[in-house]
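J.: sequence unknown, structure follows:
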């Protein structure tokens, strides 16, 4: 059994519908869906605000590479175009962490790094994740750390920039 934490975001088109499409497509594999949060874009590119959420899903048939393919399929279905790093997007689906049974998957390949190397720096990932998994941990530099602590270490403006924006059907 593999369990994945996915960070989903959109800032083009019907943002909420794009997030809902992920939950709908993952269907019975979904174990939890966070509330939706609106956030300013991350990475310095001028663009509109994002809607973000976290989805926790399980599937005995998928390993980390399988989850990556699934995430890319979801982005492709939303007509995601990769033009500019950290630029606007119809849908972004990032694997934050993956577990195979009780073991966290550690991966450093050309197309997949797990746990996500910058998740601990992003309040738009940590806030929604804590909303559905208050005891969550994330490995940073080889050490499993409580997500709550990682969030507390971020600048207050970063944390305050994650604003509740309702929900989607789980």
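T.: Everything's here; your move. Just so it is clear, the structure is predicted and the values come from calculations on it, not from any experiment.
J.: every contact and neighbour count from this point should use C-alpha atoms.
T.: OK.
J.: what about the longest helix in the protein?
T.: The single longest helix within the chain, with elements called by DSSP state H, is helix 64-77.
J.: tell me what angle the helix or strand that comes right after that helix forms with helix 64-77.
T.: Of the helices and strands lying after helix 64-77 in sequence (DSSP states H and E), the nearest is strand 92-100. Relative orientation of strand 92-100 versus helix 64-77 (axes from the mean of the first three to the mean of the last three Cα atoms, to 10 degrees): 160 degrees.
J.: from the contact counts, what lies against strand 92-100?
T.: If contacts are counted by 3 or more Cα pairs under 8 Å, 6 or more residues apart in numbering; DSSP states H and E, strand 92-100 sits against strand 2-10, helix 64-77, strand 113-114.
J.: not counting its neighbours along the chain, what's nearest the residue lying farthest from the centre of the chain?
T.: For the chain, the largest distance from the centre (Cα atoms, centre = their mean) belongs to residue 46, which lies 21.2 Å off. Distances taken as Cα to Cα, 6 or more residues apart in numbering place residue 87 nearest to residue 46, at 7.9 Å, with adjacent residues excluded.
J.: kindly report the same for residue 71.
T.: Per Cα to Cα, 6+ apart, closest to residue 71 is residue 93, 5.6 Å.
J.: below is an additional structure, to be compared with the one above:
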């Protein structure tokens, strides 16, 4: 069994609904089990800033899928929830990013793990460290830390969110 961490974000429409459906879709996949869910955090957009604020969370999953099959499952969920890729870092109904997959270092055309920008994004690190406080970078072994969590606002505690799932 493999352990992966997936970041989920939404900033179009019913953001909470999109997060809930993404988590439910992951968990209902026959080869994926959601083992933990972080709280939900609201953050301003990064990169392309002319868009609504995001809701973000991180889930840990246990899966028998290889990383490419997991990526395909994540993209299938995104597409099913109306994800359209018009603008890089633009608005989206839902975005699922594989942050970590075991302690693997993957550099392929369609997948890079660990996620290449996760270490500089508090909206990823805050929820990740909430559910995996001692996790480190698989290549360097350096523990992940959040230098500045300014702008990452707790929106809904994990226990409240889990009750809604």
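T.: Thanks, I have it. On a predicted model such as this, the values are computed, not experimentally measured, just so you know.
J.: could I get the TM-score for this pair?
T.: In this superposition the chains share a TM-score of 0.90, using TM-score structural alignment, normalised by the length of the second structure; 156 aligned residues with a Cα RMSD of 1.3 Å.
J.: so where in the second structure does the longest helix of the first structure end up aligned?
T.: Taken onto the second structure by TM-score structural alignment, helix 64-77 of the first structure occupies residues 67-80 there.
J.: what comes up buried for the matching stretch?
T.: For stretch 67-80 of the second structure, the neighbour count (16 or more other Cα atoms under 10 Å) marks 67, 70, 71, 73, 74, 75, 77, 78 as buried.
J.: one more: stretch 148-168 of the first structure?
T.: 148, 150, 151, 158, 159, 162, 163, 168.
J.: repeat for stretch 79-93 of the first structure
T.: Buried residues in stretch 79-93 of the first structure (16+ other Cα under 10 Å): 80, 87, 88, 89, 90, 91, 92, 93.
J.: rebuild those residues as a markdown table, extending it with distance to residue 6 of the first structure.
T.: Formatted as a markdown table, the buried residues of stretch 79-93 of the first structure follow (distance: Cα to Cα, whole Å):
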| residue | distance to residue 6 of the first structure |
| --- | --- |
| 80 | 17 |
| 87 | 19 |
| 88 | 19 |
| 89 | 16 |
| 90 | 16 |
| 91 | 12 |
| 92 | 10 |
| 93 | 6 |
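J.: between these, which sits nearest residue 2 of the first structure?
T.: residue 93 (17.1 Å; Cα to Cα).
J.: I'd guessed that closest one sits against residue 8; true?
T.: Yes. Counting by Cα atoms under 8 Å, residue 93 of the first structure does reach residue 8; the two are 4.6 Å apart.
J.: which residues touch residue 82 of the second structure?
T.: 93, 94 (Cα atoms under 8 Å, 6 or more residues apart in numbering).
J.: same check, this time on residue 119 of the second structure
T.: Neighbours of residue 119 of the second structure in contact, by Cα under 8 Å, 6+ apart: 125, 144, 145.
J.: ok, the residues you listed in the first structure: which stay?
T.: By both residues aligned by TM-score structural alignment, their matches' Cα atoms under 8 Å, the contacts of residue 119 of the second structure still in contact after alignment to the first structure are 125, 144.
J.: from the contacts of residue 119 of the second structure, pick the one nearest residue 117 of the second structure.
T.: residue 125 (10.4 Å).
J.: can you tell me the element the closest one falls in?
T.: helix 122-131.
J.: for that helix, which helices and strands make contact with it?
T.: By 3+ Cα pairs under 8 Å, 6+ apart, helix 122-131 of the second structure packs against strand 40-43, strand 54-63.
J.: export the buried residues of stretch 67-80 of the second structure as CSV, with columns for distance to residue 108 of the second structure.
T.: CSV is the format used below for these (distance: Cα to Cα, whole Å):
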residue, distance to residue 108 of the second structure
67, 11
70, 14
71, 12
73, 17
74, 17
75, 16
77, 21
78, 20
